[in-house]
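Participant: Predicted model follows, preceded by the sequence.
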Amino acid sequence: MLARHYPPGPDKANPHVYLFGTCVIDLFMPEAGLDAVRLLEREGLTVHFPRGQSCCGQPAYSSGNPEQARAVARAQLDLFSQPWPVIVPSGSCAGMMRHHWPTLFDDDPQAAAKARELAERVYELSEFLLHVLHVNFAQTSSQPDEQVVLHTSCGARREMGTRGHGVALLDALPGVTRVEHAHESECCGFGGTFSLKHDDISGAMVTDKIAAACATGCERLVSADCGCLLNIGHAAKRQGAPLQVEHLASFLWRRVGAAA
């Protein structure tokens, strides 16, 4: 993963961004998408949500179906036509768009050029909040103190480097203590279609993840990836584990929104 050079800040003369909401947020966690919008608007930005957007194509791509992934990406290349940042509240989806969309069109120079230009404008939400907006969460929160554990998806950690972004944002929140757990660097077992093809292995992995999180004494796990949250949250509920899950955008907004 190459180091990324960030702009000095948002364009104050043209304070617009796009939100790529992801299909999982759209279908299962819409509040996380709305909280991402609220966080961006808190910083004075106007957020645009192109209605034609859908999936990033990662399920098809990781299952060995690049033609299907290419069709999904191609249908969306022209949706983000203005030169505005594209904010994605999911590290794995952001990684797909930033690193893999351009390679899908190696045999189509025109589409490849569009994909490369778009990829340069793609930011994972926590990355954008930290390195472009330089958000300030130092104000006193009316929320009670709480301890949380952080989970970063494999794609977010390795392709977008967003674990450090999540750590920095959580550590900047008044009244919040982030506790590291023994299996933090390990996959939760979701892995998109991996959890369907290898459900026994996936189940063992998420069981280990939940046990490690609960061993810290924390009752809340925060992550910026909804696929992981669905997997961990449903498994914890099924096991009767005392662990709640929350998207990073919703957690941040809950802590700072009332003070905005």
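Facilitator: That came in fine, so what should we check first?
Participant: use CA for all of it now, contacts and neighbours both
Facilitator: Will do.
Participant: What segments of the chain are strands?
Facilitator: For the chain, the strands defined by DSSP state E cover 16-19, 46-48, 86-88, 122-124, 146-151, 176-178, 220-223, 244-247.
Participant: can you redo these as a markdown table with distance to Val256 and mean neighbour count?
Facilitator: Output for the strands of the chain, formatted as a markdown table (distance: least, C-alpha to C-alpha, whole Å; neighbours: other C-alpha atoms under 10 Å):
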| stretch | distance to Val256 | mean neighbour count |
| --- | --- | --- |
| strand 16-19 | 20 | 23 |
| strand 46-48 | 19 | 16 |
| strand 86-88 | 20 | 26 |
| strand 122-124 | 19 | 25 |
| strand 146-151 | 14 | 21 |
| strand 176-178 | 11 | 17 |
| strand 220-223 | 15 | 22 |
| strand 244-247 | 14 | 22 |
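Participant: Next up, a structure to set beside the first:
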Amino acid sequence: MKIALFATCVNDTLFPGTGKAVVRILERLGHEVVFPEAQTCCGQMHLNTGYPEQALPLVRSFTDTFEEYDAIVAPSGSCAAMVRDWHGKTAARQGDHRLAERAFALTPRVHELAELLVDVLGVTDVGAVFPHRVTYHPTCHGLRMLKLGDKPLQLLREVRGIDLVDLPDATECCGFGGTFALKNADVSAAMCADKTAAVKQTRAEVLCAVDNSCLMHIGGTLSRQRSGVRVMHLAEILASDR
């Protein structure tokens, strides 16, 4: 299968290794991965901050860029949710009904990585090896909007050598929430303190999630606490072969 990679702004700018990991996984499974260079932001930041007019050109750009592909993978639950849940609605609410029609037709082909592997490709064992103690945090967009359920855990359970442990109060938000962390810094910090306390209870070496934005938030607190816990995107663990 020919699959288009939507790297997302955060990954492309701050965590390029995540996109590279996605490519390694899919090529290991025998698929061709392409990176459309015209891709830009999905518009989530604009829409969430109250600027739907500014988000509309980004909806159009995404649709123009990815419309030709049968499958698009985004290693970000929040960006995949933005495209799937809001692109068509945003275009419709801004009065561009032709773009809305195109976006609604495209968005079912957009998948978060775990969805693509488990639901579309029918794979849970991707040939990964990762001999470390790991706990998994289900991020809010993946859990509540994409409804990933245990798909990431299905993939992690098949990783050779892994010691996968449950995270207490796993479904509690980490407190990032994009601009929420800026506008409500004290509340955000308190929520993250609860999350890091739960992580440390597991005695895990690595905290895994499907969103680098959340991992950046939790990882910053873990680092300041000198916890010794690393954070890694699901793709990086699944791409590991030793």
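Facilitator: Done, it's in. In this text, all values refer to a predicted model and were calculated from it rather than measured experimentally.
Participant: List the TM-score for the superposed pair.
Facilitator: In this superposition the chains share a TM-score of 0.94, using TM-score structural alignment, normalised by the length of the second structure; 240 aligned residues with a C-alpha RMSD of 1.6 Å.
Participant: Turn the strands of the first structure into JSON lines, including distance to Phe28 of the first structure.
Facilitator: Formatted as JSON lines, the strands of the first structure follow (distance: least, C-alpha to C-alpha, whole Å):
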{"stretch": "strand 16-19", "distance to Phe28 of the first structure": "17"}
{"stretch": "strand 46-48", "distance to Phe28 of the first structure": "21"}
{"stretch": "strand 86-88", "distance to Phe28 of the first structure": "16"}
{"stretch": "strand 122-124", "distance to Phe28 of the first structure": "19"}
{"stretch": "strand 146-151", "distance to Phe28 of the first structure": "19"}
{"stretch": "strand 176-178", "distance to Phe28 of the first structure": "26"}
{"stretch": "strand 220-223", "distance to Phe28 of the first structure": "15"}
{"stretch": "strand 244-247", "distance to Phe28 of the first structure": "12"}
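Participant: Which residues does stretch 128-145 of the second structure contact?
Facilitator: 77-78, 81, 85, 147-149, 153, 158-167, 170-171, 173-174, 199, 202-211, 214, 237-242 (C-alpha atoms under 8 Å, 6 or more residues apart in numbering).
Participant: Pull out the buried members of these.
Facilitator: Buried positions within those, assessed by neighbour count (16 or more other C-alpha atoms under 10 Å), are 77-78, 81, 85, 148, 153, 158-160, 162-164, 167, 170, 173-174, 199, 202-211, 214, 237-240.
Participant: Would you report which members of the residues you listed are assigned to helices?
Facilitator: Applying DSSP state H to those, the entries found in helices are 77-78, 81, 85, 153, 199, 214, 237-239.
Participant: residue contacts, Pro242 of the first structure?
Facilitator: By C-alpha under 8 Å, 6+ apart, the contact set of Pro242 of the first structure is 214, 219, 236.
Participant: which of those residues does the second structure keep?
Facilitator: Retained in the second structure (both residues aligned by TM-score structural alignment, their matches' C-alpha atoms under 8 Å) from the contacts of Pro242 of the first structure: 219, 236.
Participant: Just give me the closest of the contacts of Pro242 of the first structure to Pro59 of the first structure.
Facilitator: Of all those, Ala236 has the smallest distance to Pro59 of the first structure: 24.0 Å, by C-alpha to C-alpha.
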